[in-house]
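Chemist: Quick one, structure for this:
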Amino acid sequence: MKIRAKGFTLIELVVVIIVLGILAVIAIPKFINLSQDAHDATAKTAFSSFKTGVSLYHSCWLASGNSGYVKDLSCYGEGDIDSSATGYPLGTDTATSENGTKLHGSYCKQVWQGLLDEEFTLAMHTTDGAQDPFVKGNDILYWYSGGNISDPDTYCYYNYIADDHQKGSENWQLKYFPGTGETSVGKGALSFPQP
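Modeler: Below is the predicted model of the structure:
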């Protein structure tokens, strides 16, 4: 009795490879879009939580009967966030804020960490002689523009770069104005660190 070995023919293997190739061409773009959708949702959720935190902080400041700069507002969170002169969160160590009227870059990180419990890796968007901030592992780049909170062009900005670390790419961006409590979310590009 002769036993015949069974296996795939060359034609069958080629057909299977072609079918797998077609499936990969169809599935990979859908997977990439799902990945981007997840990043978009993460950024929008974090920025929405930040906006809610700003609102709650200001409500606490108003309900406490405060006016002007308050150090360590006790009714919000752990009671360690200082207010701007207008009652919005400014930072946790604002001794150099001239009674809540000046914004510094370090305050932006302090506000983010004071309002949100989410685990994001924040990196400063500056040229301080250290490393390039546009590297994998950094989720959000932050810094500020302006100085006096009464100036309408003074704000903290936070760019979500976890989805694309290339300089010049458009990422979700949150701008926070500590003078008015306004937040705006949109797409923005950061191409090089600010001086």
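Chemist: CA atoms for contacts and neighbours, from now on please.
Modeler: Noted.
Chemist: by contact count, what packs against the longest helix along the chain?
Modeler: Longest helix of the chain, by residue count under DSSP state H: helix 10-63. Helix 10-63 sits against strand 89-91, helix 105-115, strand 170-177, with contacts defined as 3 or more Cα pairs under 8 Å, 6 or more residues apart in numbering; DSSP states H and E.
Chemist: who does the first one touch, helix- and strand-wise?
Modeler: By that I understand strand 89-91. helix 10-63, strand 82-83, helix 105-115.
Chemist: winner for burial among the helices and strands packed on helix 10-63?
Modeler: Sort the helices and strands packed on helix 10-63 by mean neighbour count, taking mean count of other Cα atoms under 10 Å, and strand 89-91 sits at the top with a mean of 34.
Chemist: so how far is that strand from its chain's centroid?
Modeler: Strand 89-91 sits 17 Å away from the centroid of its parent chain (Cα atoms, centre = their mean, to the nearest Å).
Chemist: Over to stretch 23-41?
Modeler: On Cα atoms, centre = their mean, the centre of stretch 23-41 falls 21 Å from that of its chain.
Chemist: Need the winner for burial among the helices and strands packed on strand 89-91.
Modeler: strand 82-83 (a mean of 29).
Chemist: can you list the residues that contact that strand?
Modeler: 68-73, 89-94, 100 (Cα atoms under 8 Å, 6 or more residues apart in numbering).
Chemist: and if you look at stretch 96-111?
Modeler: By Cα under 8 Å, 6+ apart, stretch 96-111 touches 68-70, 81, 83-86, 89-94, 122, 142-144, 146-150, 154-157.
Chemist: Looking at those residues, which are in strands?
Modeler: 83, 89-91, 122, 142-144, 155-157 (DSSP state E).
Chemist: picking that back up, any idea of the angle the longest helix of the chain forms with helix 105-115?
Modeler: Compare the direction of helix 10-63 with that of helix 105-115 by axes from the mean of the first three to the mean of the last three Cα atoms, to 10 degrees and you get 100 degrees.
Chemist: now the angle between strand 170-177 and helix 10-63, please.
Modeler: Using the same axes, to 10 degrees: helix 10-63 against strand 170-177 is 0 degrees.
Chemist: Sequence B follows; please return its structure for comparison with A:
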Amino acid sequence: MKFKATQQQQGFTLIELVIVIIMLAILAVIVLPKFINLQQDAHVSNVKGTGGALASGIGLAHIKWAAMGNSGPADNLQIYENAGVGGQLDMNLWGYPAQNYPPFESSPRLNNTNDCISVWNTILQDAPSVSTIVNSTASEYRVTYINPDQCRFFYNKLNTLSIYYDSRNGKVITDSDPNS
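Modeler: Presented below is the predicted three-dimensional model:
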């Protein structure tokens, strides 16, 4: 009985290579867009995190206002201990932060961009920079005042992202849809 030596195939056929290349191309078309949007996703996460911190701070200030037995406006309420005037907030008639100014005011209201900035900087102790300028080198957020008693903070690096604050009910809404 004779055994024939069979020759082993060494490499890939042209058809196998073409199939692998097509599969890699399909995979790249599906996966690549997810990696391209990483920077945009980082901006969205940044705004969501800042909005969440603002909402938590507003809620905690309201709870402290209520726990101290307040039922109307409160001037220079110490929100953060050991922070001096920088940790005080003037609470409006609904018990939500309206401004941070040391002089006494009998019925403080959030009624301009400076009030919005003062609430932002007091609630967020190490706050991202905020100004009234649309320029990402000037500040991270641009503030606008909405009459009555409301603020919107636009993220300067991606202007379709924003954080809204309504001092009449303490609502904080993070608009994190970059395509809106």
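Chemist: Report the TM-score for the pair.
Modeler: The TM-score (TM-score structural alignment, normalised by the length of the second structure) is 0.69; 147 aligned residues with a Cα RMSD of 2.9 Å.
Chemist: coming back round to it: derive a PyMOL selection command for the buried subset of the contacts of stretch 96-111 of the first structure.
Modeler: To isolate the buried members of those in PyMOL, using 16 or more other Cα atoms under 10 Å:
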select buried, resi 69+70+81+83+84+85+86+89+90+91+92+93+94+122+142+143+144+146+147+148+149+150+154+155+156+157
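Chemist: So what does residue 155 of the second structure match up with in the first structure?
Modeler: Under the alignment (TM-score structural alignment), residue 155 of the second structure pairs with residue 160 in the first structure.
Chemist: how many neighbours does the residue nearest to that match when sequence neighbours are not counted have?
Modeler: Nearest residue to residue 160 of the first structure in three dimensions, chain neighbours excluded: residue 140, at 4.5 Å (Cα to Cα, 6 or more residues apart in numbering). Close neighbours of residue 140 of the first structure, defined as other Cα atoms under 10 Å, add up to 24.
Chemist: how about residue 140 of the first structure, what does it touch?
Modeler: Residue 140 of the first structure neighbours (Cα under 8 Å, 6+ apart): 120-123, 158-162.
Chemist: Would you mind stating the distance between it and residue 177 of the first structure?
Modeler: 18 Å (Cα to Cα, to the nearest Å).
Chemist: and what of residue 145 of the first structure?
Modeler: 10 Å.
Chemist: again with residue 29 of the first structure
Modeler: 38 Å.
Chemist: how would you label residue 119 of the first structure: helix, strand or coil?
Modeler: coil (DSSP: H, G, I helix; E, B strand; the rest coil).
Chemist: Look up how far residue 163 of the second structure lies from the nearest residue to residue 145 of the second structure once chain neighbours are set aside.
Modeler: Closest residue to residue 145 of the second structure apart from its sequence neighbours, by Cα to Cα, 6+ apart: residue 151 at 4.7 Å. Separation of residue 151 of the second structure from residue 163 of the second structure (Cα to Cα): 8 Å.
Chemist: Could you check which residue of the first structure pairs with residue 97 of the second structure?
Modeler: Aligned partner of residue 97 of the second structure by TM-score structural alignment: residue 89.
Chemist: Residue 178 is in contact with that match, correct?
Modeler: Yes. Residue 89 of the first structure lies in contact with residue 178 (Cα atoms under 8 Å); the separation is 6.6 Å.
Chemist: returning to that earlier point: joint contacts of residue 145 and residue 177 of the first structure?
Modeler: Joint contacts of residue 145 of the first structure and residue 177 (Cα under 8 Å, 6+ apart) are 154-156.
Chemist: Distance to residue 46 of the first structure added to those, as TSV?
Modeler: TSV is the format used below for these (distance: Cα to Cα, whole Å):
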residue	distance to residue 46 of the first structure
154	21
155	18
156	15
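Chemist: Which one of the residues you listed is nearest to residue 10 of the first structure?
Modeler: residue 156 (62.5 Å; Cα to Cα).
Chemist: contacting residues for that closest one?
Modeler: 105, 108, 142-145, 175-178.
Chemist: Also residue 81 of the second structure?
Modeler: Applying Cα under 8 Å, 6+ apart, the residues near residue 81 of the second structure are residue 87.
Chemist: about what we covered before: for the match of residue 155 of the second structure, what are its contacts?
Modeler: Applying Cα under 8 Å, 6+ apart, the residues near residue 160 of the first structure are 43, 139-141, 171-173.
Chemist: Make JSON lines from these and add distance to residue 112 of the first structure to it.
Modeler: Putting these into JSON lines (distance: Cα to Cα, whole Å) gives the following:
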{"residue": "43", "distance to residue 112 of the first structure": "13"}
{"residue": "139", "distance to residue 112 of the first structure": "13"}
{"residue": "140", "distance to residue 112 of the first structure": "10"}
{"residue": "141", "distance to residue 112 of the first structure": "11"}
{"residue": "171", "distance to residue 112 of the first structure": "18"}
{"residue": "172", "distance to residue 112 of the first structure": "16"}
{"residue": "173", "distance to residue 112 of the first structure": "13"}
